[in-house]
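**Q** The amino acid sequence is not available; the structure is as follows:
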C-alpha cells in the first residue's frame, strides 16, 4: 500500500501539516524536525506528489530561464552552464524545477516568454542577459509577473530586481592594468552593442583612457559574438590596422581564447607582442598558453543570488525590487607584459 502524509506524520510523531511544511522546505521548521521527517519519508518510501500539490497551491514549483540566444550558441560559452549551476543549486534547495526557453531570433524568444506567462507554466522567470530597450521588461512589469535579470536593466532600474557586477568599474580596472604596464594603443573587443554588459564595460574602458590622457580611437573598438570565432574575427580586423594595438581588453574569455589561437597562427606572441586582459575567469583561462589575466565575476554567485532574488519575490509578492552587486576581482596571470 502506498504510504501517505499521515503515515509519515505518525512515524515522525508530528502533525501532517508539519510534514507538508517540510516538503515545502518552510524556513520556520527547525533543521532537526526536517531531518526526522525526511528520515521517516525515506524509511516508508514516501515520495511527494508535486503535481497534485501544484494543483492545490496553484504553484507550478518551477521557474523559467530565458536564454539570450539559441541553445547551440549559448552552451558554447561556459558562462551559461556555470550561471545555471548557481540557479539550479538554490532551486534544488527550494524543491523547484527549471524550465528553459530560447529561440533563434528576438521574436521567437519573446513569443516563448509570452506563451510561458500566459500559460502560467512557471512561477517566475530569470532573464540570463539584459538587452538595451528590451520590450520583454515592459511586458513582464505590466503583467506583474515575478522576474529577475542577470545584468543591469537599461530602463526601469528602480522597478526591476537584478543581479550584476559593477561592470564599469571592472573594465576600468582591466584597462588601467594595461596602462600601468605602459600600453597606450589599447583596443576594446566587446560583444553586441544590444547587450547592456557590453555598453557598461566599454564605458569603463573609455573612462580609464580618459583618466590616463590617452586618445580614444574608433578603429580600436570592435564588436563580435561571445564565441571563439568572434575573437578570431576581432583580432584579424585589428591586426590589419596601420598601428595595431599592443593591448586588448576583451569582454569574454571565450573570445580571448580565440584571439590567442589566432595570434599564434600569425606568429605573434601573447605578452611579448600583445597583452590581453579578459573577463569571466572560466576554467580554460588558466589552461590557455599563456594563461589569461581575467576578471573573475563570480559566475556561480550571480546565478545563485538571481535565483534567491526570484524566490523572494515568489514568496513575498509585495517585496520591493532589489539591486544586488556581486564583487569582482582581477586575476593576474601571464598574458600581459610591459611595452
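**A** Happy to help now that I have it. Remember, it's a predicted structure, so these values are computed and weren't measured experimentally. Numbers count the residues shown, from 1 in each chain.
**Q** only C-alpha atoms for contact and neighbour calcs from this point on.
**A** Will do.
**Q** Could you count how many residues lie near residue 287?
**A** Neighbour count of residue 287, defined by other CA atoms under 10 Å: 11.
**Q** And stretch 34-53, end to end?
**A** 19 Å (CA to CA, to the nearest Å).
**Q** what does stretch 6-22 give?
**A** Across stretch 6-22, first to last residue, CA to CA, it's 13 Å.
**Q** same thing with stretch 222-229?
**A** 13 Å.
**Q** again with stretch 114-125
**A** Stretch 114-125: ends 11 Å apart by CA to CA.
**Q** what comes up buried for the stretch of helix or strand residue 32 belongs to?
**A** Element membership of residue 32 [criterion: DSSP states H and E] is helix 31-44. By neighbour count with 16 or more other CA atoms under 10 Å, helix 31-44 contains the buried residues 33-34, 36-38, 40-41.
**Q** which one of those residues sits closest to residue 189?
**A** residue 34 (50.7 Å; CA to CA).
**Q** now that closest one: how far from residue 53?
**A** Taking CA to CA, one finds residue 34 at 19 Å from residue 53.
**Q** does residue 222 really touch residue 189, like I thought?
**A** Yes. The pair residue 222 and residue 189 qualifies as a contact (CA atoms under 8 Å) at a distance of 5.2 Å.
**Q** With neighbour numbers in mind, choose between the two.
**A** residue 189 (29 against 20).
**Q** Next up, the contacts around residue 299.
**A** 79, 82-83, 86, 280 (CA atoms under 8 Å, 6 or more residues apart in numbering).
**Q** Let's have those in TSV, adding neighbour count.
**A** Formatted as TSV, those follow (neighbours: other CA atoms under 10 Å):
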residue	neighbour count
79	20
82	18
83	21
86	21
280	21
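**Q** Among the residues you listed, which are located in helices?
**A** Using DSSP state H, the subset of the contacts of residue 299 located in helices is 79, 82-83, 86.
**Q** so which pair among the residues you listed is furthest apart in space?
**A** Taking CA to CA, no two of the ones in helices among the contacts of residue 299 sit farther apart than 79 and 86, at 10.9 Å.
**Q** ok, and here's another one to check against it:
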C-alpha cells in the first residue's frame, strides 16, 4: 500500500495534490501527479484476507463517481486471484449513491477457483448497506480462434483539440474543476456542442489515455480502463436528443455496467472509445462502447444502462 493510500485511509479528505501540479487554462489539474493520485486511490487498504477499504478524492461531487467504485471493486477482486489469471469480464450493478466523505468497504466472496477460470463477487458497503456489487471472471491466457471488428477511421488524437481547449469555461461555469487523470480528446462533437446543432446520431467517439505513465501491472491498466469507461459512455444517448447535463434539466445515473476484455493493452497509451446507443425508453438509455488500441486492435467492449430523466 502506498504512503498516499495510507494517509487517505486515515483521512478520507486527504490525497491532496502538490502545489506545482500542471493546470490547463481553466485551472483544472492534470498530468502525472493527478494520475499518481488515481493509482493511489486504486491501491486499497487490506483490512482482512477478503476485506478491503478505499476512499474518494476530497473534491468529489455529491456522490461517488461510478468509474471509481467499479475500478476499486475490480482491484479488490484481483487482489485475491493469482497473477497469472487475468480478468476477462465483469458485470456490476450500482445499487445506492456512494457518499464520497465516507470510506468504502469492499467485501470479496471467493466464489470459485477452477483449473482455468476464477470467479469473484465483490460488494461495496457504506454505513452497513451495499452501494455496488460486481462479479468478475479471470482466466489463464490461452490460444484460440481470433477475429475482431475493424476500428473506425478517425483522426489521430494529436490532430484534435485537448480537453482544456474543447471544454473552454464550461466546467468552471458548472463549478466542476476537479483534477482529470484521463486525457480525453473528442472525435465527434462534444455533447454540449452537439446540443446546439439539434438531435444527432446516437454516437460518441473519443480518444483517451491515462495522463502520465503507469507501472507494468496488467490489473492496474484494466482498472484504469474501467474507471475511464464511465466518463463519456452516456454521451451517445444525450447527443441523440440534444440535451446535456447542467445545460438542460437532465437527471441521470449509471444503473449497471459490464465489460469484456479481449486483448492486452496499456491504459497510458491512446485508446479510441467508440460509443453508440441502440435504444432509450422508459426513463433509461442503453449505451455500448468499444475500446480500440492505436494499432486498430479491439481490446475491450462495454455495455451500460443509465437512468435518464429529462424534466420540464
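**A** Nice, I can see it. Computed from a predicted model, the values in this text were never measured in an experiment.
**Q** Let me see the TM-score of these two.
**A** Once the chains are laid over each other, their TM-score by TM-score structural alignment, normalised by the length of the second structure reads 0.22; 117 aligned residues with a CA RMSD of 6.5 Å.
**Q** ok, of the ones in helices among the contacts of residue 299 of the first structure, which one's closest to residue 72 of the first structure?
**A** Nearest to residue 72 of the first structure among these, with distances taken as CA to CA, is residue 79, at 13.7 Å.
**Q** Nearest spatial neighbour of the closest one, chain-adjacent residues omitted?
**A** residue 299 (6.8 Å; CA to CA, 6 or more residues apart in numbering).
**Q** where do the strands sit along the first structure?
**A** Remark: strands assigned in the first structure by DSSP state E are 62-66, 97-101, 125-127, 147-150, 161-164, 186-190, 221-223, 247-250, 275-279, 293-296, 323-325, 329-331.
**Q** right, and those strands - which one's nearest residue 303 of the first structure?
**A** Nearest of those (CA to CA): strand 147-150, 7.5 Å.
**Q** which helices and strands sit right next to that closest one?
**A** Judged by 3 or more CA pairs under 8 Å, 6 or more residues apart in numbering; DSSP states H and E, the packing partners of strand 147-150 of the first structure are strand 125-127, strand 161-164, helix 299-315.
**Q** So which bits of the longest one are buried?
**A** By neighbour count, with 16+ other CA under 10 Å as the criterion, the buried positions of helix 299-315 of the first structure are 299-311, 313-314.
**Q** How much space separates residue 193 of the second structure from residue 236 of the second structure?
**A** Taking CA to CA, one finds residue 193 of the second structure at 13 Å from residue 236 of the second structure.
**Q** Between these two, point out the one with more neighbours.
**A** The neighbour count for residue 193 of the second structure versus residue 236, taken as other CA under 10 Å, is higher for residue 236 (27 against 16).
**Q** And the next helix or strand past the host helix or strand of that one?
**A** According to DSSP H and E, residue 236 of the second structure maps onto helix 235-239. The first helix or strand that comes after helix 235-239 of the second structure along the chain, using DSSP H and E, is strand 250-261.
**Q** Would you mind pulling up the elements that the helix or strand just after that next one packs against?
**A** Counting by DSSP H and E, the next helix or strand C-terminal to strand 250-261 of the second structure is strand 271-281. For strand 271-281 of the second structure, the packing partners by 3+ CA pairs under 8 Å, 6+ apart come out as strand 203-210, helix 235-239, strand 284-293.
**Q** Quick one: closest of these to residue 259 of the second structure.
**A** With CA to CA as the yardstick, what comes closest out of those is strand 284-293 (9.1 Å).
**Q** Now do the buried residues in the closest one.
**A** 284-293.
**Q** Okay, the residue nearest to residue 79 of the first structure and residue 87 of the first structure: tell me how far apart.
**A** Taken as CA to CA, the span from residue 299 of the first structure to residue 87 of the first structure is 10 Å.
**Q** Let me see the ranges of the strands in the second structure.
**A** Using DSSP E, strands in the second structure cover 45-48, 51-54, 85-94, 104-113, 117-126, 129-140, 182-186, 203-210, 250-261, 271-281, 284-293, 298-310.
**Q** Could you dump the ones you listed into a markdown table and include distance to residue 69 of the second structure?
**A** Formatted as a markdown table, these follow (distance: least, CA to CA, whole Å):
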| stretch | distance to residue 69 of the second structure |
| --- | --- |
| strand 45-48 | 14 |
| strand 51-54 | 9 |
| strand 85-94 | 9 |
| strand 104-113 | 8 |
| strand 117-126 | 8 |
| strand 129-140 | 8 |
| strand 182-186 | 16 |
| strand 203-210 | 17 |
| strand 250-261 | 11 |
| strand 271-281 | 20 |
| strand 284-293 | 19 |
| strand 298-310 | 15 |
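**Q** List just the one of the ones you listed that sits closest to residue 171 of the second structure.
**A** strand 182-186 (14.1 Å).
**Q** so residue 83 of the first structure sits right up against residue 300, yeah?
**A** Yes. The criterion here is CA under 8 Å, and residue 83 of the first structure meets it with residue 300 at 5.0 Å.
**Q** list residues touching both of those two?
**A** Shared contacts of residue 83 of the first structure and residue 300, counting by CA under 8 Å, 6+ apart, come down to nothing at all.
**Q** contacting residues for residue 92 of the second structure?
**A** So residue 92 of the second structure contacts 70, 132-135, 256-258 (CA under 8 Å, 6+ apart).
**Q** how does it look with 7 Å?
**A** Counting by CA atoms under 7 Å, 6 or more residues apart in numbering, residue 92 of the second structure touches 133-135, 256-258.
**Q** just residue 108 of the second structure next, same as before
**A** 50-51, 76-77, 120-123.
**Q** related to what we said a few turns ago, going by distance to residue 224 of the second structure, which of the buried residues of strand 284-293 of the second structure wins?
**A** Distances from residue 224 of the second structure to these, taken by CA to CA, are shortest for residue 291, at 12.7 Å.
**Q** so that closest one makes contact with residue 302?
**A** No. Between residue 291 of the second structure and residue 302 there is no contact under CA atoms under 7 Å: 8.1 Å.
**Q** For residue 286 of the first structure, the count of nearby residues, please.
**A** 15.
**Q** Same check on residue 53 of the second structure?
**A** 22.
**Q** Tell me who's in contact with the residue nearest to residue 88 of the second structure when sequence neighbours are not counted.
**A** Leaving out its chain neighbours, the residue that sits closest to residue 88 of the second structure by CA to CA, 6+ apart is residue 261, at 4.7 Å. For residue 261 of the second structure, the contacting residues are 88-89, 299-301, by CA under 7 Å, 6+ apart.
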